[in-house]
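> Predicted coordinates and the sequence they were generated for:
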Amino acid sequence: MPDYDDDMLPPPATPLQDRTNGGNNAFHNFFNDFSHISDPNLRRRLALSEIDKVPFGAYHVRAVLVAGVGFFLDSYDIFAINLVTALLGVVFWGDPNPQNGFSGNNGYLPDPVNQAFKASTSAGIVIGMVVFGWLADGFGRRRMYGVELGIIILATLCCCLISSSPAMGSTGLLIFWRIIMGIGIGGDYPLSSVITSEFSPTRWRGAMVAAVFSMQGLGQLVAAIVALITTVAFKESFIGAANESKCGYECRLAADRAWRIIIGVGAVPACIALYYRITIPETPRYTFDIEHDVEKADADIKAYVASKSKGSFDVVHQVRTKRIAGRHLNVPRASWSDLVAFFRIWANFKMLLGTTLSWFFLDLAFYGLGLNNTVVLQAIGYGTGDTLYKKLHNQAVGMIILTCAGSLPGYWTAIFTIDTFGRKPLQVIGFFLLTILFCILGFAYKSLTRGALLALYIIGQFLFNAGPNTTTFIVPGECFPTRYRSTGHGISAAMGKIGAIIAQCISIPLVRKGSAEDCKGAECSPNLHRLLQLFALFMLFGTLVSLLIPETKGMTLEELSGEPRTSYNAGCNGSISLGSPKLRAWNPFHGGQPAGFSYPRSRPGHFSKHRKSDRVGIMTSPELMAETSRLRRPRFWRRHRKAKSSNGTNEIALSTRSSGTTDDDIFPAGAPVPAPMSPPQPPPSWGAGWGRIDRGGPPPLLNSVQLQDVGSLLTK
């Protein structure tokens, strides 16, 4: 027997037992794993095109829910701290004099402690975003997805169980566990965005990721509802206290129980989400591009469509294919040198600069207001009350009003418009409108009525969530290549949370500067208009840096990664962009449409709406395709392409199986040969794939028609 050549591409895989025959890529057959294709690059691209072109279905809803439930918890934990600060002050700072570890401050949370509670979570989030973003690119998205959620659950439960003592104060314990919680929350940002992006079809990718992010608004709403229900449940204990300093033993006991309930409820949906996090399959793009495992990636696609956690494949064939085909995949491998080389290119570094700075300036204003909603509610009359019960009740109701009136409509507006208008227009226009809005709020603050102030604040929340707050989360999960996608998103998000920390450090001291110690309501925030003016400047900077980000609408993740436009990824396997990259228009018949449609002709640097070429599909005979191509080709075009094709082509042709390969070549001597999982099947006929004609050179003959992507039939 001839010796086995390690450089030989692997032969077609043994058909799996549950392989469905008779399908093709123009009319989707989701269980077709393309095992008859031996070229790993073609097999990768066609397999990924199944994800890019698949119609919206139940498995997409499952992916959104799995990612969204975790993000719901993240938002719940972040914003619940706004609603429990008053209760924490009553419990741990209720006595006028320190006693048994309880620092006396007449029931009010000291400003430094208030800032530390909120900034500690943001500090942990920064760590989690960078660390888990890097780990997800190195060890897999699925594995890290369960780890970070487990950290959130543990930290949430520990926060509910802390208590003060003479040996250790409650402040240090709460800050510590809030940092740990933040690490888990930070890991969920890049993972939720990247996993959803890599599982989404091109047409609905923006809407799906935006739907995941919209769970942030739902988390805010549920946190306010839980706080309202808890407050009403302990009404009899709270209503007798005029304010925090008048809260007696029964009132303090009710407050201690209430804040633990509000924080602890967030762990309930997390426990449910944990099961689904650990049962989703690994993203096929990670398996293809980072693990270079062709067989497992095919199985992951099948498992995803079938809503299963793992796919079935021949382990022996998987090991052999990974060893041989992995070297032939035209996908760069991640390394420090490759990372430096990638971001040394200005176009790539510009993307990172745009995503990081835009998120940074956004969170300076968004979290500066979001984490201090109680201050805004006091200024507009929803944060005060005659009794402690009225104060807590009004704060919860005010949060519900702001969320339902501004945040949730903004999130859902982004979901319905982001795949139509694009990410970049929504972000740039959103920043610009917020600049105008904050200028009005800041410079006309003292002349505005409470109703006008509330209306403008709600409009601001709508613009935040319909524009930059959503787009800054989506774009980093799309524009970077697979090997650095999670890391790039983590770095971008971490810069945003650094902005949130800075906002916390400057907002409360600036707002309350010059206020009296016994102030009430709006009197405690005499400089709120100064803060709003500063936010207007941040929004202007956000508008400018948003010009650096790319437009990702309608392009596959492979196109956004900068892969060369070959015959099988030139915008026809899931991309809904037409023509040159500079002229991207939505095509409702993107991807695997039936044969016979007219498709715009595109060339590098040239685009014409009036020049059409017939889309030749799987039902067209090779003879007719060759004859049609010969009759329609202009003479000058043939002469131009003849010289060009003589030097080679960038298209990756289909590799054929060597007729001399036997089982002895595949398995070493003495090794058991596994039995086939199903009876041998004949090789696929013409109707099993897409047709491809090699352009250039002599007129095409029958043998020049190869099994390939239909996109190569389009004249470049």
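Perfect, thanks for sending it.
> going forward, measure contacts and count neighbours with C-alpha atoms only.
Fine.
> What separation do you get for residue 506 and residue 666?
For residue 506, the distance to residue 666 equals 67 Å [C-alpha to C-alpha, to the nearest Å].
> try residue 213
48 Å.
> check contacts around the residue most central in space within the chain.
Centroid check for the chain by C-alpha atoms, centre = their mean gives residue 193 as the closest residue, at 1.4 Å. Residues counted as contacts of residue 193 (C-alpha atoms under 8 Å, 6 or more residues apart in numbering) are 209, 212, 473, 474, 477.
> ok, 10 Å please
When contacts are counted by C-alpha atoms under 10 Å, 6 or more residues apart in numbering, residue 193 touches 67-68, 71, 208-210, 212-213, 473-478, 485-486, 489-490.
> a helix runs through it, doesn't it?
Yes: Residue 193: assigned to a helix according to DSSP: H, G, I helix; E, B strand; the rest coil.
> what secondary structure does residue 601 sit in?
strand.
> Please report how far it lies from residue 177.
59 Å.
> So which of those two has more stuff around it?
Higher neighbour count among residue 601 and residue 177: residue 177, with 23 against 19, using other C-alpha atoms under 10 Å.
> Was I right to think that one contacts residue 118?
No: judged on C-alpha atoms under 10 Å, residue 177 makes no contact with residue 118 at a distance of 12.0 Å.
> count of residues packed around residue 622?
21.
> picking up where we left off before, just to be sure, which of the contacts of residue 193 are found in helices?
Secondary structure assignment by DSSP state H places 67-68, 71, 208-210, 212-213, 473-474, 476-478, 485-486, 489-490 of those in helices.
> Kindly write the ChimeraX command that selects the buried subset of those.
Filtering the ones in helices among the contacts of residue 193 down to the buried ones (16 or more other C-alpha atoms under 10 Å) takes a single ChimeraX command:
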select :67,68,71,208,209,210,212,213,473,474,476,477,478,485,486,489,490
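> And what about residue 608, helix, strand or coil?
strand.
> wait, it sits on residue 599?
No: using C-alpha under 10 Å, residue 608 makes no contact with residue 599, being 11.1 Å away.
> what's near enough to touch residue 234?
251, 253, 254, 255, 257, 258, 389.
> ok, now with 7 Å
residue 254 (C-alpha atoms under 7 Å, 6 or more residues apart in numbering).
> What number of residues are in the vicinity of residue 236?
14.
> now residue 345
Neighbour number of residue 345 under other C-alpha under 10 Å is 10.
> try this one next to it:
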Amino acid sequence: MAKEQLQVLNALDVAKTQWYHFTAIVIAGMGFFTDAYDLFCISLVTKLLGRIYYHNASDAKPGTLPPNVSAAVNGVAFCGTLAGQLFFGWLGDKMGRKRVYGMTLMIMVICSVASGLSFGKSPKSVMATLCFFRFWLGFGIGGDYPLSATIMSEYANKKTRGAFIAAVFAMQGFGILSGGMVAIIISSAFKAKYPAPDYQTDAFRSTVPEADYVWRLILMFGALPAALTYYWRMKMPETARYTALVAKNAKQAASDMSKVLQVELEAEQEKVENITQEKGNDFGLFSKQFLHRHGLHLLGTTSTWFLLDIAFYSQNLFQKDIFSAVGWIPNAKTMSALEEVFKISRAQTLIALCSTVPGYWFTVFFIDRIGRFTIQLMGFFFMTVFMFALAIPYTHWTHKDNHIGFVIIYSLTFFFANFGPNATTFVVPAEIFPARLRSTCHGISAASGKAGAIVGAFGFLYAAQSQNPTKTDKGYPPGIGVKNTLLILGGVNFLGLLFTFLVPESNGKSLEEMSQENEEEEQPSHDIRTVPV
């Protein structure tokens, strides 16, 4: 049987959409803008790094990073992100969401600047320094995932909570878009200083005098939006659900939310004590009670996020290789270093503008109308279909007359990733777990996702670059490794579809109803089905 809800929490659940909702979206969302910019801008400059520091490595592919270096540069930030999600997720439940929120942002600002200042006497030492700073950049980014999601879910009302959390995550799309636009502007500015290149000159194809500034400026720009947001994050009050249900301070919770909602709220300390001391509602993460109530839910959120990120981050990180393989980006030997940055950035920006960003905002618009489960199932289904549509007739797409069709279908996989599991895997873990474990469980789910991203960055980066050692480059179909990669990713998406059936529907329910924190002892809810009916 459900207990009576606290007045302050009920006020948040039924509140009309107000200015503070949009303020919270922007404050939390700018963190995700920075996250996406920092994580994905590296793929824009990877080939430039090869041109600058490894220009004598290969005659067939001038200026290409060795596969192990490329995997490290692309993937090390994900290792840091995984660690940050686990650590700050746990810390957010122990110390409070607000107290930890500023730490993550300052780490991101400092490490973004430091990444652009990477130093060393040899190419290996420069890459090692870059990897070191990007690991700690990822550590700060990781903290933003559970904290932003938890804060937004605990501030939002029942009716539009999904849209508000999804809107925070949708800022990721603008971060990806901005990464491409910044790279276009910076590469164009430097490219304009030089006459049309002589493509027969290997030295010019490799690099130009100021090319080293380009990648550093692109990486350092990520510090700007994070720094601008810091002051506003520090002014946000702690969420009422943490203050009341975890810190057990009803007076402070009522005071904070009275200012936010601009209504008078009563401090119900006695009711808070009764709720928090109720036997059966004090279980920990590693208890049988948690396993009974939320074990399958945690398995569902971790597995689907893991499988989704294998596909999503693999696509983002090696899209430059796919575009080169099908001929949408010209061969490196026909371009200067800055031209290559410009064309890779232009391709990523076009994909982001036409498919990635719209996909996020379709989710924002529909998530409270058709529900999380339906969107996630639909997204995985269409990602599976489009991946196989690219992979099975792959030789057809490599013909120059079919490049446009390839890019359109490839863009649709991004659209349905974002109008699908890439958004819902972020939303659901912030809604279905108890307040005292909410940030921790979201961090675990997100870290599982980053484990998938690491698989994509390290594993599939090699797969996409693989060539049959028994064949020569002459007459051999370019990017044969890409076909195999797309086939595997199609299978991964299908598994994600199956594991989606473990994830509960949280649409229209209060956080306490989903987590069963308002249930009496030994009265488990029968209304929360794993699969919506």
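Ah, there it is. In this text, all values refer to a predicted model and were calculated from it rather than measured experimentally.
> Could you check which of residue 608 and residue 599 of the first structure is surrounded by more residues?
A count of neighbours by other C-alpha under 10 Å puts residue 599 above the other of residue 608 of the first structure and residue 599, at 18 against 11.
> Which residue in the second structure aligns with that one?
Matched across to the second structure, residue 599 of the first structure finds no residue, judged by TM-score structural alignment.
> Cross-check the contact I'm expecting between residue 599 of the first structure and residue 611.
No: taking C-alpha atoms under 7 Å as the definition, residue 599 of the first structure is not a contact partner of residue 611, at 9.0 Å.
> Secondary structure element for residue 437 of the first structure, which one?
For residue 437 of the first structure, the element it lies in under DSSP states H and E is helix 423-443.
> measure residue 355 of the first structure to residue 255 of the first structure for me?
Computed as C-alpha to C-alpha, the residue 355 of the first structure to residue 255 of the first structure distance reads 42 Å.
> Between these two, which is the more surrounded one?
Comparing residue 355 of the first structure with residue 255 by neighbour count (other C-alpha under 10 Å), the higher total belongs to residue 355, at 30 against 25.
> Please say which position in the second structure the more buried one maps to.
That one, residue 355 of the first structure, aligns with residue 301 by TM-score structural alignment.
> do residue 418 of the first structure as well
Under the alignment (TM-score structural alignment), residue 418 of the first structure maps onto residue 367.
> My guess is that match contacts residue 162. True?
Yes: counting by C-alpha under 7 Å, residue 162 is a contact partner of residue 367 of the second structure at 6.0 Å.
> In terms of neighbours, single out the busier of those two.
With neighbours defined as other C-alpha under 10 Å, residue 367 of the second structure and residue 162 compare such that residue 162 has more, 31 against 27.
> Now do the same contact list for that one.
Residue 162 of the second structure touches 367, 368, 427, counting by C-alpha under 7 Å, 6+ apart.
> For the aligned residue in the first structure for the last one, give me its contacts.
Think residue 427 of the second structure. Matched by TM-score structural alignment, residue 427 of the second structure corresponds to residue 474 in the first structure. Residue 474 of the first structure makes contacts with 193, 206, 209, as judged by C-alpha under 7 Å, 6+ apart.
> Buried residues in stretch 520-532 of the first structure, which are they?
521, 522, 524, 525, 526, 527, 528, 529, 530, 531, 532.
> any chance of those residues in CSV, plus distance to residue 293 of the first structure?
Compiled in CSV, those are given as follows (distance: C-alpha to C-alpha, whole Å):
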residue, distance to residue 293 of the first structure
521, 61
522, 61
524, 61
525, 59
526, 61
527, 59
528, 56
529, 57
530, 56
531, 53
532, 52
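> can you tell me which of the residues you listed are in helices?
Those of those lying in helices (DSSP H): 528, 529, 530, 531, 532.
> Tell me which residue of the second structure lines up with the first one.
Going back to what we said before, that points to residue 528 of the first structure. So, by TM-score structural alignment, residue 528 of the first structure is matched to residue 482.
> got a list of what its match touches?
322, 463, 464.
> For those residues, which pairs are in contact in the first structure too?
By both residues aligned by TM-score structural alignment, their matches' C-alpha atoms under 7 Å, these still in contact after alignment to the first structure are residue 464.
> out of the contacts of residue 482 of the second structure, which are inside helices?
Per DSSP H, those map to helices at 322, 463, 464.
> Out of those residues, who's the most crowded?
Counting by other C-alpha under 10 Å, top hit in those: residue 322 with 24 neighbours.
> Please pull up the equivalent of it in the first structure.
Checking TM-score structural alignment: residue 322 of the second structure goes with residue 376.
> Look up how far residue 229 of the first structure lies from that match.
22 Å.
> Can you give me the first-to-last residue distance of stretch 137-144 of the first structure?
With C-alpha to C-alpha, one end of stretch 137-144 of the first structure sits 10 Å from the other.
> any idea how far the match of residue 528 of the first structure is from residue 248 of the second structure?
54 Å.
> ditto for residue 155 of the second structure
Taking C-alpha to C-alpha, one finds residue 155 of the second structure at 17 Å from residue 248 of the second structure.
> which one of these two has more residues nearby?
residue 155 (25 against 20).
> So what does the more buried one match up with in the first structure?
Under TM-score structural alignment, residue 155 of the second structure pairs with residue 199 in the first structure.
> Check residue 210 of the second structure too.
So, by TM-score structural alignment, residue 210 of the second structure is matched to residue 254.
> Just list the residues touching that match, thanks.
234, 237.
> Tell me if residue 529 of the second structure really is in a strand.
No: under three-state DSSP, residue 529 of the second structure falls outside any strand and is assigned coil.
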